[in-house]
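Visitor: The following block contains a protein sequence and its predicted model.
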Amino acid sequence: MNARRLIPTAALAGAVALGATALTACSGATAAGDGKDGKLDVVASFYPMQFLAEQIGKEHVSVGTLTKPGVEPHDLEITPKQTAQLGEADVILYLKSLQPAVDKAVAQSGVKNTVDAATLTELEEHGTSGQAHEGEEGHEEHAEGDGHNHGEAGADPHIWLDPVKYAEVAKGVGAALSKADPDHAADYKKNADELAAKLAALDTEFKDGLKNTATKTFITTHSAFGYLAERYGLDQEGISGVDPESEPSPARMKELQAVSKKDNVSTVFFETLASDKTAKTLAQDTGLKTDVLDPLEGITDKSQGADYFEVMRSNLKNLQKALGTK
């Protein structure tokens, strides 16, 4: 298993900010709602945060997202106009360090009721075995080795891919919405508890489904699955370590060829929002298959499911097939 180091959580700070409109789907050109429908205006940074807001807020909230479907969240850029519109939200739900542009916009927005999902559970560091990060000054230990700036001490932000941690975040979001909209606090708590129960059931599905496998090692272009691997006793090996679409070094390819033989790896995974070029390159060199392991950073018509739960269950099936479930 990969070593991990827990990073203490910060306390959630939330206060009610009165606002009238929220940013919509996120090309950023327009704002939605005029505040007359009585709903809480929530802006989510990207899909996993949007899903929480919708599932917990339901009819009491109007949810917009900063990241359009199909856009790689790490690459998001936000205009000054969008930042100004962001300041009109009642609540901002984001994951600090995942999207630097969002962090900057949130800081400039002036909205007091901001919810950083990273403060609602414990972040960990994950390292991909044998993977170096040459030339990345100041970031010798990157979260999951994917090369993004993940903030303090290389903490891995991909918490939503662990149903247990995602459930912890869900409860924190429920509490934050209750503070922002006390009149509907009971509904927010009920919805958050129901979502947490569904996530607990999903956790059981993964635990049972990955208990007995021929191998515990999987190879993926986007090293986003450290929490999932840690939770279910698996080992993740990332290809390039810097970007899902970047070319892996010859040395890394050689390492992975050796790993695939040693650990009886059958499949190289790629994701829906990035090219499968690197996965196919390694697969051709090693005689392996390719398949999708979706980091769930966005839902598109190419996704193997319509929402978080459907895609996670598709991920489980693909892992079971690749790892040789007994």
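Guide: Sure, I can see it. Just so you know, these numbers come straight off a predicted model, no measurement behind them. Residues are numbered from 1 along each chain as shown.

Visitor: rest of the way, CA atoms for contacts and neighbours
Guide: Fine.

Visitor: For this protein, which segments are assigned as strands?
Guide: 6-7, 22-23, 31-32, 40-44, 61-65, 91-94, 114-116, 123-124, 217-220, 235-238, 267-270, 289-292 (DSSP state E).

Visitor: Comparison target below:
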Amino acid sequence: MKRFWKLFLSVSVILLFVTACSEEATPSTHSDSDQLHVVTSIFPMYEIVKEVAGDRADVSLMVGANEDAHHYEPSAQAVASVNEADIFVYGSENMEFWVSSLLDVVENDVLEIVEFSKGLDLELEESDHSEALEDLEDLEEHGHKHDDVDPHFWLNPLNIKDQLPLIVNALTAADPEGEKDYTENAEKFSQSLTDLDQAYTETFLDAKQRTFVVQHQAFGHLADHYDLDQVAVGGLSTEIEISPRALSKIIDFVNEQSIPVIYYQSGDQSATAEAIAKETGTEITVLYDLESKPADLESEENLYLEAMIKNLEELKKAIR
């Protein structure tokens, strides 16, 4: 299957090239300006690079709003864009399964490739849970257990802060004259991330109820960092369907613990969350996992920061 996918991409790139040659050529932004061309895989990488690069780079995003970051299939146009790029930034192969296959067909000898999570520990910490939580964690559905590796590292803002030098270094290597700008932009963004982290820490500091229920297991790094308990209805994959037994256990847990709200993720089907809410009388609302760009948010500043602030406001309903 992988061989077929590579062949498909290769043929698609050739067809795109032939088509382009048969039409009037349209100059690319990169060739007509002094800006760097940076391609990013998923939404968090796009927001991060945009903040650090500022006006010195043309930054593009591959996975669009509400697209599946795990199972995205790059188009021929996307491959061509990476072929013309100076830098390609992705999160991790634990999230973007398709990156290795993409890079196998890219022909760009000068491309700088940045794995933003390089050096980060994506494994979740072991923590002490209540008996009710441990009972839920022991529950298996179709032989599947929740994974200890969570690729959603960006939901802990300090993970992003720690990795910013990777972006500064890559941009500076490609554009040495911009080093001062990149460094200053990174420092400014770093302060915003510190402020965001402080807001979360202060909000949850004295909370007695520290458990929240989500439809998609994406908030492990956030929960670990702020000493919260994430109860996930499904696993890391949005494609895994919950069993009737597991659903019944979750409903009992929500009732017993007086959980006030069930969170589902923007772009996902909310049927499971709705089913639990119907049986328990709880509210359902969106919690952004930011795998892809939120279609319902629009900010002139930074959508990542806006989404994380909205997440904080929504989490206050459960963490109190």
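Guide: It's in. The shown structure was predicted, so the numbers you read here are calculated from the model rather than taken from an experiment.

Visitor: Dump the strands of structure 1 into TSV; add distance to residue 80 of structure 1 and mean neighbour count as well.
Guide: Listed next are the strands of structure 1 as TSV, based on distance: least, Cα to Cα, whole Å; neighbours: other Cα atoms under 10 Å:
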stretch	distance to residue 80 of structure 1	mean neighbour count
strand 6-7	33	14
strand 22-23	13	30
strand 31-32	14	18
strand 40-44	16	28
strand 61-65	16	25
strand 91-94	17	28
strand 114-116	19	24
strand 123-124	30	24
strand 217-220	36	25
strand 235-238	35	26
strand 267-270	34	26
strand 289-292	36	19
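
Visitor: now for these, which one comes closest to residue 321 of structure 1?
Guide: strand 267-270 (8.9 Å; Cα to Cα).

Visitor: And the closest one, what does it pack against?
Guide: Under the contact criterion of 3 or more Cα pairs under 8 Å, 6 or more residues apart in numbering; DSSP states H and E, strand 267-270 of structure 1 touches strand 217-220, helix 277-286, strand 289-292.

Visitor: So which of the ones you listed is nearest residue 60 of structure 1?
Guide: For residue 60 of structure 1, the closest of these is strand 289-292, at 35.2 Å, according to Cα to Cα.

Visitor: what's the average distance of the closest one to structure 2?
Guide: For strand 289-292 of structure 1, the mean deviation from structure 2 after alignment is 1.2 Å (mean Cα distance after the TM-score superposition for structure 1).

Visitor: Run a quick neighbour tally on residue 233 of structure 1.
Guide: 16 (other Cα atoms under 10 Å).

Visitor: Under the alignment, what does it map to in structure 2?
Guide: Aligned counterpart of residue 233 of structure 1 in structure 2: residue 227 (TM-score structural alignment).

Visitor: before we move on, what about residue 205 of structure 1?
Guide: Checking with TM-score structural alignment, residue 205 of structure 1 has residue 199 as its match.

Visitor: repeat for residue 190 of structure 1
Guide: Checking TM-score structural alignment: residue 190 of structure 1 goes with residue 184.

Visitor: residues near that match, how many?
Guide: 13.

Visitor: Quick one: the helices in the stretch 151-300 of structure 1, in order.
Guide: In the stretch 151-300 of structure 1, the helices defined using DSSP state H, counting those that start in this stretch lie at 163-180, 185-209, 226-231, 250-262, 277-286.

Visitor: try the stretch 1-150 of structure 1
Guide: Counting by DSSP H, counting those that start in this stretch, the stretch 1-150 of structure 1 has helices at residues 47-57, 80-86, 100-109.
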